[in-house]
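Enquirer: Predicted model follows, preceded by the sequence.
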Amino acid sequence: MTKILMTGVTGNVILSGYIGGTVLTRFAQRPDFENFDIRCIVRSPEKAEKIKSQIQADCDDVDAATGTLQGLKKRFEKTGSKPIFINTSGTGVLSDTAAGMYATDTIWDDANPEQMATLKPTQPHRPVDLKIVSADAEGYVNTYIILPPTIWGISRGHLFDSGISNKKSVQIPALIWASLDRGQAGMVGLGKNIWHNVEVHELSDLYSILFDAVLSSHPNLGHGREGYFFGANEEHTLYQVGKSISDVMFKMNKSKGGEPSTFTKEELDKYFNGSSYLGSNSRCRSNRSKALGWAPKKTTEDMLESIYPETELVIEIGALTASEKL
């Protein structure tokens, strides 16, 4: 029986559990699910019991990554068999300081380890990523890092319906709430910056496909320095998101519609802790992921159409504090 440890499965309606809960739900749908001994690190005994009856990790938490790697090293020393570590990072590691004022021509390729190695250690998520890659280089673990971009869509299933896991993402809901609160759709700068996007259930497919590839020693698989896997499909500008939010707010009688306007400095402070991160560029190509057979179908148009139900969910959940958005 294959033993699997999952973190980031539980959360609340605002924070964690969105990706982890969706991945666990995806694994529960596999025909070979009974062959897995899955253990989950959860936030409370109550949530542990809920998970048992129905079947939080942080990508910037260096201490959590260190502790996990130490445990894996002890296991290797005891058994002589290399464990597998699949970690969730994010394409925020590619972000720049555009502040919504321009699009970049730089596109990062997960199949180009030389390019990935040029990322500065001060980039978001990078300290954890480097620690994980370094552990692989030491030889006691094979590591794989999945980097999602803007994730969209409302997660479904028992984990989400019961409140164990958070059913919504971060970036678009944060923009939605700020726009609702100010009475007009907003954007950072001119919204010219570009990000890639992925639907959450299609992202969970990548975890399942990568897992199978690792166990089967897939010929296109790399690990460590060559173990980056972007979970990205199509591109969008921040302006497109802002305009769609504006159209949805108009349909809901929440605003007069029209063009999204630029967040003021005071609004960036209020809604996003003063950060212009949502105005950064994060462009990439999922060549290594797609070489494994991952084939996402949902488009940017699908993402924009999802803003209506996501707005309904944001209204249902209520206000977010600034620290809970980014």
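Expert: Yep, that arrived. Here the structure is a predicted model, which is why all the values come from computation and not from measurement.
Enquirer: Please make it C-alpha for all contacts and neighbour counts, starting now.
Expert: OK.
Enquirer: So which bits of stretch 88-100 are buried?
Expert: If you call a residue buried by 16 or more other CA atoms under 10 Å, then stretch 88-100 has these buried ones: 88-96, 98-100.
Enquirer: now those as CSV including distance to P296?
Expert: Putting these into CSV (distance: CA to CA, whole Å) gives the following:
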residue, distance to P296
T88, 18
S89, 19
G90, 17
T91, 17
G92, 20
V93, 22
L94, 21
S95, 23
D96, 26
A98, 28
A99, 29
G100, 27
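Enquirer: and of the residues you listed, the nearest to I51?
Expert: When the buried residues of stretch 88-100 are ranked by distance to I51 (CA to CA), T88 comes first, at 21.0 Å.
Enquirer: Look up how far L238 lies from the residue lying closest to that closest one once chain neighbours are set aside.
Expert: In space, and not counting its chain neighbours, T88 is closest to I146: 5.0 Å by CA to CA, 6 or more residues apart in numbering. Distance of I146 to L238, computed by CA to CA, to the nearest Å: 23 Å.
Enquirer: Repeat that for V200.
Expert: To L238, V200 is 19 Å away according to CA to CA.
Enquirer: residue ranges of the strands in this structure, please?
Expert: Ranges of strands within the chain are 2-6, 36-40, 84-88, 108-109, 142-147, 150-152, 186-187, 194-199, 228-230, 235-237, 261-262, 284-285, based on DSSP state E.
Enquirer: need the ones you listed in CSV with distance to K167, can you?
Expert: Shown next, in CSV, are these (distance: least, CA to CA, whole Å):
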stretch, distance to K167
strand 2-6, 17
strand 36-40, 18
strand 84-88, 17
strand 108-109, 29
strand 142-147, 19
strand 150-152, 10
strand 186-187, 23
strand 194-199, 12
strand 228-230, 22
strand 235-237, 22
strand 261-262, 28
strand 284-285, 25
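Enquirer: So which residues make contact with the top helix by length along the chain?
Expert: The residue-count maximum for a helix in the chain (DSSP state H) belongs to helix 62-79. Helix 62-79 is contacted by residues 57-58, 81-83, 127-128, 131-132, 135, 140-141 when judged by CA atoms under 8 Å, 6 or more residues apart in numbering.
Enquirer: before we go on, here's another structure to hold up against the first:
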Amino acid sequence: MSTVQKIPVLFLGATGYLGGSVLSRLLAHPSAKSLEITALVRSEEKAKKLEAFGLKTAIGTIQDLELLETLASQAHIVFSIINADDDPHMQAILRGLKKRHATGDVPILIHTSGTGVFVSHANGMYATEEVYDDNKPEQFEALPHEALHRSVDELVIAADKEGYAKTYIILPSTIYGIPSTPLTRAGIQHAHSIQIPFVTKASIGRGQGGKVGKGASRWNHISNDDTAELFTVVYEAVTKPGNTVPHGREGLFIGENGTYAWGEVSDEIAKVLFEKGVGKSPEATTFTSDELVQYFGSEFVGNLLAGSNCVGVANRSRALGWKPKHTKADLLASIKAEVEAALKQ
């Protein structure tokens, strides 16, 4: 009796805040039995836990470039949900995919970038009027090579243009919410994002909810759950035989479900801290320059994380059939749990 050949998948970011949620959906997907998923992880402990879910594992980091190249050369599909600003590891993945292509396959790369690629600095003083549309690749092509995430995105798009892989880039915005997945319950997946927890911890450190500048700058928001669903929708679409999903320079998929002002998030943090007796006022006050250095590492990082503008629209993502459910009200409601988690830490 012949056995059906499984599709080899390389998954990078299995233990991460977003990657774990995407992987959980992939493991529960109707196609899961047809996949042979290999996850790159740092520790034997996490490897054993993932193997209990039916995965193969490799021990290493994205700095192990030869290993990364070998693993990619063995995969038909690569999910890259890791550092979006490191050229060498992406170059290693692409070398591997080029080797895979030489065997007669056209591999698929689903890469995670972020809307930070079109961030503009405002120091929290004003909202942007510029909006990026994932249906307009020319907007992205006009971005400087030095823009956040851009150099890696350029490598990914160039690989598609050369024809040895089909590439798709997903660009989440501010991701929020504490995920509850089989992988978080197994102690595998990291449960917290970056931007809002950073502001939360800084606010706790100073004993008062804080904002950058006037809190006027705006970003898009997207829940962890809706972001993982976007990956699922893209995966389903691009693996469907005969699909006509745009790839390469047009294969851009923003993750957003509206916008928020950073001041709204900061005020909600301040409100929760005040209710818990940690903050002096239910309204956020402005971080001083010294506080930005103390709690964010530098004024630049503080302004980037919570004082910049970054607004896009997910027209191409929605056209693919993606329907995000969680709104700004859900974003603001999620902050209480983030504050409580940070206070416990």
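Expert: Nice, thanks for sending it over. Remember, it's a predicted structure, so these values are computed and weren't measured experimentally.
Enquirer: Now the TM-score, please.
Expert: Once the chains are laid over each other, their TM-score by TM-score structural alignment, normalised by the length of the first structure reads 0.92; 310 aligned residues with a CA RMSD of 1.3 Å.
Enquirer: picking that back up, out of the contacts of helix 62-79 of the first structure, who's nearest T10 of the first structure?
Expert: Looking across the contacts of helix 62-79 of the first structure and measuring by CA to CA, the closest to T10 of the first structure is A57, at 9.1 Å.
Enquirer: Tell me how far that closest one lies from V42 of the first structure.
Expert: As judged by CA to CA, A57 of the first structure and V42 of the first structure stand 9 Å apart.
Enquirer: can you pull out the helices in the second structure?
Expert: Using DSSP H, the helices found in the second structure span residues 19-28, 44-51, 65-73, 87-102, 137-141, 150-162, 182-185, 195-206, 224-238, 262-275, 289-296, 299-306, 315-319, 328-344.
Enquirer: where's the second one relative to the chain centroid, distance-wise?
Expert: Per CA atoms, centre = their mean, to the nearest Å, the displacement of helix 44-51 of the second structure from the mean C-alpha position of its chain is 23 Å.
Enquirer: compared with the first structure, how much does that helix deviate?
Expert: Compared with the first structure after fitting, helix 44-51 of the second structure has a mean deviation of 0.9 Å; criterion: mean CA distance after the TM-score superposition for the first structure.
Enquirer: Which strands or helices does that helix pack on?
Expert: Applying 3 or more CA pairs under 8 Å, 6 or more residues apart in numbering; DSSP states H and E, one finds that helix 44-51 of the second structure contacts strand 56-59.
Enquirer: tell me what the strand it packs on is packed against?
Expert: On a contact count with 3+ CA pairs under 8 Å, 6+ apart, strand 56-59 of the second structure meets strand 35-41, helix 44-51.
Enquirer: for the ones you listed, which one ends up most surrounded?
Expert: strand 35-41 (a mean of 21; mean count of other CA atoms under 10 Å).
Enquirer: Okay, G321 of the second structure and S31 of the second structure: tell me how far apart.
Expert: Relative to S31 of the second structure, and taking CA to CA, G321 of the second structure is found at 18 Å.
Enquirer: next one: G187 of the second structure
Expert: 25 Å.
Enquirer: if we can go back for a sec, as CSV, the helices and strands packed on strand 56-59 of the second structure with distance to P88 of the second structure would be great.
Expert: CSV is the format used below for those (distance: least, CA to CA, whole Å):
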stretch, distance to P88 of the second structure
strand 35-41, 16
helix 44-51, 24
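Enquirer: Leaving out sequence neighbours, find the closest residue to K46 of the second structure.
Expert: I188 (6.2 Å).
Enquirer: burial count for the alignment partner in the first structure of that neighbour?
Expert: Under the alignment by TM-score structural alignment, I188 of the second structure pairs with I164 in the first structure. Using other CA atoms under 10 Å, the number of residues around I164 of the first structure comes to 25.
Enquirer: Repeat that for P31 of the first structure.
Expert: Per other CA under 10 Å, the neighbour tally for P31 of the first structure reads 8.
Enquirer: Repeat that for Y18 of the first structure.
Expert: The local packing of Y18 of the first structure (other CA under 10 Å) involves 28 other residues.
Enquirer: any idea how far S289 of the first structure is from it?
Expert: Distance, Y18 of the first structure to S289 of the first structure, by CA to CA: 21 Å.
Enquirer: The second structure: which residue goes with E259 of the first structure?
Expert: In the second structure, E259 of the first structure lands on E283 (TM-score structural alignment).
Enquirer: That should have said T118 of the first structure, apologies.
Expert: Aligning on TM-score structural alignment places T118 of the first structure opposite A142 in the second structure.
Enquirer: rewinding a little: mind listing what the closest residue to the match of E259 of the first structure other than its chain neighbours touches?
Expert: In space, and not counting its chain neighbours, E283 of the second structure is closest to D267: 5.1 Å by CA to CA, 6+ apart. Listed by CA under 8 Å, 6+ apart, the contact set of D267 of the second structure reads 209-210, 282-284.
Enquirer: Mapping onto the first structure, list which of those residues remain contacts.
Expert: Retained in the first structure (both residues aligned by TM-score structural alignment, their matches' CA atoms under 8 Å) from the contacts of D267 of the second structure: 209, 282-284.
Enquirer: what about the closest residue to F160 of the first structure other than its chain neighbours, how many neighbours?
Expert: Nearest residue to F160 of the first structure in three dimensions, chain neighbours excluded: K167, at 5.6 Å (CA to CA, 6+ apart). Using other CA under 10 Å, K167 of the first structure has 27 other residues around it.
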